[in-house]
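J.: Okay, sequence plus prediction incoming.
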Amino acid sequence: MLTLDETHEPELVNPLALNTLGLYNTRKPTWEEIEKSSPHFAEAILAMGETGREMIQLSSTPAGKQLLVLVNSVKIGGHPVKIITFQDIEPEIEQKEMESWQTISRIMAHEIMNSLTPLSSLTETGIMLLEEEGEPKEVGSISQNTIDNLYTALKTISHRNQALTQFIGNYRQLSRLPLPQKKEIRVTDLLAEIEELYKVPCAKKGITFTLHPSPKKLSIQADDSQVKQVLINLVKNATEALEGLPDPRLNLVVKRILNQVSIEITDNGSGIPDEVLEKIFVPFYSTKPTGSGIGLSISRQIIRNHGGQISVQSKEGEGTTFKVALPVKKSF
């Protein structure tokens, strides 16, 4: 932990903070020394202003430690004081990444074997239909029934090959997500486009679609097409969850919470079971018969690349809310 006065000079710094920032031989560093030792940290603190929460990678350590940094401001004796707490979360990140990759590996192995096993079996069946005592049959000795069976086997092989190709394509899409090309976006304009896309389709399905007013001057620094992709995916999922239900309603609400914009997509559907909820962002996990299982995984990665978070709350029989939190565009 460290505290800064109104001129950004450190007042209190504990030893753990000094070690984390690479200031091993300093009792009480100046702000200039912090900027020199950990420029990324110093830059992020200035950018966050009075309050904020951000992940920062330190350049002052060989491995580039990942820090979770929290900034709050208070007045002590009439003077503003900025309180900064930070924690090295690299071990937790590595553990979570390992668990995620283990899960992905299991799913990929399962999906690939689901295709390869029948492909191998059907290939052997086709060979058996066309050979006799280890030699190819004469064309004239092949019956119509054998031709029909071989045709069925080849069609099945083709279908499984297409499914495997699509699975690999989905994996490539997930692993090659481009970094966001950010620009200033007004939140009202962004959500107006989502409303325009879905108000007619929702009306046709009998879904009451409500976009609640948001502050007109609220802006984010984001990749327009990527954030739209996330919101479209979430709204599409919500409309599918409402199909066939009485009095279906879908609400979009925007809130400003400290230095973040929170966009909430809420439906009054049947909700998501707990066992599904805990896996909902796992790549390739899907409860839909034709689902790829990458939509929410990609959405989470996009929002993380913007320095934000995506979360979900759901209760069976009551509905589901997805929350997309993105940093407010800072004014300097």
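T.: Looks like it came in fine.

J.: When you work out contacts or count neighbours from here on, use the C-alpha atoms and nothing else.
T.: OK.

J.: Was I right to think Lys228 contacts Leu190?
T.: Yes: in this structure, Lys228 is within contact of Leu190 by CA atoms under 8 Å, at 7.4 Å.

J.: Surely Leu242 touches Gly269?
T.: Yes: the pair Leu242 / Gly269 is scored as a contact, 5.2 Å apart, by CA under 8 Å.

J.: Which neighbours do the two have in common?
T.: Taking CA atoms under 8 Å, 6 or more residues apart in numbering as the criterion, Leu242 and Gly269 both touch Pro248.

J.: Tell me which of the two has more neighbours.
T.: Gly269 (26 against 23; other CA atoms under 10 Å).

J.: How far off centre is stretch 242-252?
T.: 25 Å (CA atoms, centre = their mean, to the nearest Å).

J.: for stretch 302-316, same thing?
T.: For stretch 302-316, the distance to the chain centre is 7 Å (CA atoms, centre = their mean).

J.: tell me the strands in the stretch 1-150 of the chain, going along the chain?
T.: 2-4, 10-13, 52-57, 66-76, 79-88, 131-132, 135-136 (DSSP state E, counting those that start in this stretch).

J.: The structure to be compared is supplied as follows:
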Amino acid sequence: MLKIENSLLALLIIGTLLGITYPIRLEHPTLFIIAEVVSVITSLWLLRLYFFVSKPLKELGNAINLLANKDFQSRLLPTPHPVVNKLVVVFNKMVNQLHKERVEQREQSYFLEHLLKATPHGILVLDYDQKVIQSNPIILQILELEFNSIKGKTFTEIENPLLSEINQLALNQVKDIQLSGGRRYRCQKSSFIFQGFQQQFIIVQDLYLDDIKKEKQAYSKVIRMMSHEVNNSVGAMNSYLDTLKLFSPADQELKTDYLEALSIVKSRNSAMAEFMKNFASVVKIPEPNLENVNLVKILQDLLEIYHTDFNDNHIKILNKLPNELLVLADKSLLEQLFINIFKNAKEALLEVDQTDRTLEISYNEESNKLSIWNSGPIISKEAQEKIFTPFYSSKPTGQGIGLMLCRDILIKHDWDFRLFSGLKEGATFEISL
């Protein structure tokens, strides 16, 4: 455009001079020659002016393109125009600084990204509107959610019990939150300034495995010692009782009472030994021998074993399992796990009317969760928080070992789980395979 305008201006000036002097070229030849010389000088001057202006303008156009394309690696060339040349120097310095800051920002971003992935705690980053914009794999594992399902949403828009509790935290508050299944999380809500605005981030620390490790350190040694002492004492007492049988009274009536009393004492000793054996079994759970097993077949075999017992107690079974469900697990440990779950479900169902006794087993392929629901009494919120605590039982004669055994077996398989009462009432044992 500048080239065309410059050419038109040159033609206008030359044409005007020649148009004025051409008719008088014969009367005033000198004036006509001067007009031609001036025309040539004007053309050369306009040509010089064009090159003097067009190159700086071209460099300025390049600068605009570089900024528009976010190209901070290219630089502008010096120009003959002193003012524009100063602008080029300032622009190059600015681009150098922008490039340096951009590299530093990218390095910090990569470092932060790797730090989030490597940290053992769950982290969520929120924007100015309290919507999720970033997370790490640990928090997604804790929440059992995909990032795409929570991205751009507030905590109130996400159905998750842990996020519902976190949403109630005040800024810079640290709180331990315990959920169904004994899971305990230490949660903290903090903030930082980004681009002049405050943003929040959440740190979630899973205390569950640490709690279990401390629990086992506390009770395993005591259980072993108690089991050793009780078994030794019971063995010695039973030996003495067998010896005392040799000194039974001659009187037949007294002899019968005497032997019956010894038998009762020996029976109580055996019950005590069995009682301690149950406690010791929790400490001695072996490491799982993992192999591909059909979980559906294991459950169906156990249901067949319990069929008569369930039928005699008017318990209706709803089997909603697929034909096959392969998992990497220890078959014997899984059998022990589900035996305890069915036993607890049966005991719960005996507390309700015969017409309302239902046990439903289902599998959700989308969430990869196995659910065992019974129509027994609901579990209170307080019980849900304590139900997997060692030796805790809501039953008057319970030892608190069955669910503790289930918990340890599931942890050894790295399967998440919870026992709760939802909208369906009753109780649901949910296992994330």
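T.: Arrived safely, thanks for sending. Keep in mind it's a predicted model, so treat the numbers as computed, not measured.

J.: who touches Asn268 of the first structure in this structure?
T.: Contacts of Asn268 of the first structure by CA under 8 Å, 6+ apart are 242, 248-250, 318-320.

J.: I'd like to know which of those are part of strands.
T.: 249-250, 319-320 (DSSP state E).

J.: Just give me the closest of these to Lys75 of the first structure.
T.: Among these, Thr320 lies closest to Lys75 of the first structure (CA to CA), at 39.5 Å.

J.: count of neighbours near the corresponding residue of the second structure for the closest one?
T.: Applying TM-score structural alignment, one finds that Thr320 of the first structure aligns to Ala427 in the second structure. By the criterion of other CA under 10 Å, Ala427 of the second structure has 22 neighbours.

J.: which non-adjacent residue is nearest Ala427 of the second structure?
T.: Leaving aside its sequence neighbours, Ala427 of the second structure sits nearest to Ser421 (CA to CA, 6 or more residues apart in numbering; 4.7 Å).

J.: what's the spacing between that neighbour and Ile411 of the second structure?
T.: Using CA to CA, to the nearest Å, Ser421 of the second structure is found at 22 Å from Ile411 of the second structure.

J.: of those two, who's got more company?
T.: Set Ser421 of the second structure next to Ile411 and count neighbours by other CA under 10 Å: Ser421 wins out with 22 against 14.

J.: mind listing what that one touches?
T.: Ser421 of the second structure touches 378-380, 427-428, counting by CA under 8 Å, 6+ apart.

J.: For PyMOL, what selects the buried ones among those residues?
T.: To isolate the buried members of those in PyMOL, using 16 or more other CA atoms under 10 Å:
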select buried, resi 378+379+427+428
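
J.: Buried residues in stretch 32-42 of the first structure, which are they?
T.: 34, 37-42.

J.: and that stretch, which stretch of the second structure?
T.: Against the second structure, stretch 32-42 of the first structure falls on no residues (TM-score structural alignment).

J.: And Ile378 of the second structure, how far from Gln384 of the second structure?
T.: 10 Å.

J.: Then Ile20 of the second structure?
T.: 107 Å.

J.: Looking at these two, which is more packed in?
T.: Gln384 (20 against 12).

J.: Hmm, the more buried one is touching Ala427, no?
T.: No: judged on CA under 8 Å, Gln384 of the second structure makes no contact with Ala427 at a distance of 10.2 Å.

J.: list residues touching both of the two?
T.: 419-420.

J.: what do we get in the second structure for Gln309 of the first structure?
T.: Looks like Gln309 of the first structure aligns to Asp416 there (TM-score structural alignment).

J.: Double-check its match against Leu410; I have them as touching.
T.: Yes: using CA under 8 Å as the test, Asp416 of the second structure is close enough to Leu410 to be in contact (7.1 Å).

J.: so how many other residues sit close to the residue lying closest to Leu126 of the second structure once chain neighbours are set aside?
T.: In space, and not counting its chain neighbours, Leu126 of the second structure is closest to Val132: 4.5 Å by CA to CA, 6+ apart. Neighbourhood size, Val132 of the second structure [other CA under 10 Å]: 20.

J.: rewinding a little: list the contacts for the residue nearest to the match of Gln309 of the first structure when sequence neighbours are not counted?
T.: Spatial nearest neighbour of Asp416 of the second structure, chain neighbours left out: Ser432 (5.1 Å); criterion: CA to CA, 6+ apart. The contact partners of Ser432 of the second structure, by CA under 8 Å, 6+ apart, come to 367-370, 415-417.

J.: Show me where the stretch 51-200 of the second structure has its helices.
T.: Here the stretch 51-200 of the second structure has its helices, by DSSP state H, counting those that start in this stretch, at 82-118, 137-143, 147-150, 161-166.

J.: Redo these as CSV? Include distance to Thr397 of the second structure and mean neighbour count.
T.: Formatted as CSV, these follow (distance: least, CA to CA, whole Å; neighbours: other CA atoms under 10 Å):
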stretch, distance to Thr397 of the second structure, mean neighbour count
helix 82-118, 46, 14
helix 137-143, 34, 17
helix 147-150, 44, 13
helix 161-166, 32, 16
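
J.: Many thanks, have a good one.
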